[in-house]
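>>> Sharing a model prediction with you, sequence too.
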Amino acid sequence: MGVLDHRHALVTGGGTGIGAAIAKVLAGAGAAVSLVGRRKEPLEALAAQLPKASAVVADITREADCTAMVEAARAAHGPIDIVIANAGVAPSAPAGKTSLALWEETIGVNLTGSFLTVRSALADVTRAKTNGRIVFISSTAGLKGYAYVSAYCAAKHGVVGYARALSVELAPTGVTVNAVCPGFTDTPLLAGAADNISAKTGRSADEARATLAKDNPHGRLITPEEVASTVLWLCSPEADSINGQAIAIAGGPA
């Protein structure tokens, strides 16, 4: 018996990186998993590896897509018990060169997308006696500032604020709401950031990765599996009283 038997988890950004790691660990604990993303191929490839999983193609910045996403997930596995709002983007630019388009995209995916995801599934998660779970994947950028990613920091701070507000509002229903805040993590998103640094500075991609890793207090990149393990714990019965927290996974204080 798994700790999440008979539970249904919806994971946005579920095809790669942290989202894929979370989907795997939740499925391993017995949950049915709905994998959501904009690219069909990685979603279907991962779903084929898991015992009870389906792929849902959706753009979480679109209200209609989020409504259809929840309907498709429910049709595949029944009402949703767990929402993992993980999808995100992390473009970078100096503050003075941050265009309105970059700002709106970053806020749209990371913050508005999280809002639309959760709101669309809220009736399922808060239904009677479910002990539902909502977990936002934020970032240490939601707890402190970083240079050249002001839009990303603003969005992730917003995610943490939204999680804290929801945690108070939903506490009487038995639903817990938390944010997980990884430091620099070894994902395709980080690889893209390293390539960007490499292109702008002439350093190798490995040197760029090492520079990013130094920001984590223990001097190495976080693994997606470390983030996924924390999410699994938050979704387990043992975490019934963990609510409204922003948990840094960074090898030290954020």
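In hand now; what should we look at?

>>> CA atoms for contacts and neighbours, from now on please.
Fine.

>>> So residue 56: helix, strand or coil?
Each residue gets one of three states, and residue 56 gets strand by DSSP: H, G, I helix; E, B strand; the rest coil.

>>> Just give the closest residue to it, not the sequence neighbours.
Setting aside the residues directly before and after it, residue 56 is nearest to residue 36 in space (Cα to Cα, 6 or more residues apart in numbering), at 4.8 Å.

>>> neighbours of that neighbour, just the number please.
30 (other Cα atoms under 10 Å).

>>> Mind listing what's buried along stretch 39-54?
By neighbour count, with 16 or more other Cα atoms under 10 Å as the criterion, the buried positions of stretch 39-54 are 39, 42, 43, 44, 46, 47, 50, 52, 53, 54.

>>> Give me the subset of the residues you listed that lies in strands.
Judged by DSSP state E, the subset of those located in strands is 53, 54.

>>> export the buried residues of stretch 39-54 to a markdown table and tack on distance to residue 231?
Shown next, in a markdown table, are the buried residues of stretch 39-54 (distance: Cα to Cα, whole Å):
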| residue | distance to residue 231 |
| --- | --- |
| 39 | 23 |
| 42 | 21 |
| 43 | 20 |
| 44 | 22 |
| 46 | 19 |
| 47 | 19 |
| 50 | 18 |
| 52 | 19 |
| 53 | 18 |
| 54 | 20 |
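
>>> another structure for you, compare them:
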Amino acid sequence: MRRFEGRHVVVTGGGVGIGKAIAERLAAEGARLTLLARDSERLKRVAIELGARAAACDIRDRAQVDEAFAAAASAYGPIHALVANSGIGGPNEEGRADRFDDLVHTNLIGTYSCARAAVRHLAEGPEPRHVVVVSSILARIAVPGYTGYSASKAGLLGLVRSLAAELAPQHIQVNAICPGWVNTEMAWEGLDGLAEAIGGSRDDAFREAMRNVPLGRMGEPEDVAGTVAWLLSSDARGVTGQAIDQNGGAWTG
């Protein structure tokens, strides 16, 4: 099924992990893709594989963001959807007062810059356009040592609610996804940190993490990609301003 034939979708952080899975799913359903990320080499490989357009972009730099979205619209036409997936993770770092700033500037302010730029280049007409933001379960729960990351991801939920209200008259739907543990490099780095904290192995850390997940398993990047595809489809025409929790039952509030 090619539900997104002819639709131009921009995916940030599209070179690895969840972003790569999202790009693969949307390409399989016919979307024209522009992929943005800082790691241009990985990004180029994915773009070649999917027949997508790739551009290096540091979302912390608003001028780069504006230029990247203008170039995307010029190359592939007006944008129908943005999937804002770029971000950095990890705990607070002792002795680095600027760590909080880095996390918020990348995850929250960078995402806002992308949404702002995308809206300027969205396709016109009555059909819904979309912004989907990838947040985190840490927007919902408190984990010691992850103050900056949690704050940045929680801020995204406020951003989504506000943008949804502001942009609804223009038929622009804005939603978030809050994944829990997902089988990505970033997640395994987090488990390595947990292993160090508990004085155990990576396997010990995995078992400890899964104790708090009722389904008892990690999610896969493709799971999140499926939710993104649903949010961009006509099946979700009435959904805006929402945060979809996708964490194996670890948060049910």
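Ah, there it is. All of these numbers come straight from a predicted model, not from anything done at the bench.

>>> Fetch the TM-score of the aligned pair.
Scored against TM-score structural alignment, normalised by the length of the second structure, the superposed chains reach a TM-score of 0.93; 251 aligned residues with a Cα RMSD of 1.7 Å.

>>> What separation do you get for the residue nearest to residue 56 of the first structure and residue 226 of the first structure?
Distance, residue 36 of the first structure to residue 226 of the first structure, using Cα to Cα, to the nearest Å: 21 Å.

>>> Could you do residue 179 of the first structure as well?
Between residue 179 of the first structure and residue 226 of the first structure the distance is 15 Å, computed by Cα to Cα.

>>> which element is the residue nearest to residue 56 of the first structure on?
strand 32-37 (DSSP states H and E).

>>> In terms of secondary structure, what does that strand contact?
With contacts taken as 3 or more Cα pairs under 8 Å, 6 or more residues apart in numbering; DSSP states H and E, strand 32-37 of the first structure sits against strand 8-12, helix 17-28, helix 40-47, strand 53-57, helix 63-77.

>>> Next, the distance between the ends of stretch 211-219 of the first structure.
For stretch 211-219 of the first structure, the separation between the terminal residues is 9 Å (Cα to Cα).

>>> whereabouts in the second structure does that stretch align?
The alignment of stretch 211-219 of the first structure onto the second structure (TM-score structural alignment) spans residues 208-216.

>>> What of stretch 176-183 of the first structure?
Aligned by TM-score structural alignment, stretch 176-183 of the first structure corresponds to residues 173-180 of the second structure.

>>> Give me the residues contacting the matching stretch.
The list of residues contacting stretch 173-180 of the second structure from outside it, by Cα atoms under 8 Å, 6 or more residues apart in numbering, reads 128-139, 156-157, 160-161, 163-164, 167, 218-219, 224, 227-228, 231, 239-248, 250.

>>> Now which residue in the second structure aligns to residue 123 of the first structure?
Under the alignment defined by TM-score structural alignment, residue 123 of the first structure corresponds to residue 120 in the second structure.

>>> if I look at that match, how far off is residue 69 of the second structure?
Between residue 120 of the second structure and residue 69 of the second structure the distance, using Cα to Cα, works out to 9 Å.

>>> Just name the closest of the buried residues of stretch 39-54 of the first structure to residue 208 of the first structure, please.
Within these, the smallest distance to residue 208 of the first structure is 26.4 Å, found for residue 42 (Cα to Cα).

>>> show me what contacts the nearest residue to that closest one once chain neighbours are set aside?
Counting by Cα to Cα, 6+ apart, residue 15 is the residue found nearest to residue 42 of the first structure once chain neighbours are left out, at 5.0 Å. Contacts of residue 15 of the first structure were listed using Cα under 8 Å, 6+ apart, and they are 35, 36, 37, 39, 42, 43, 46.
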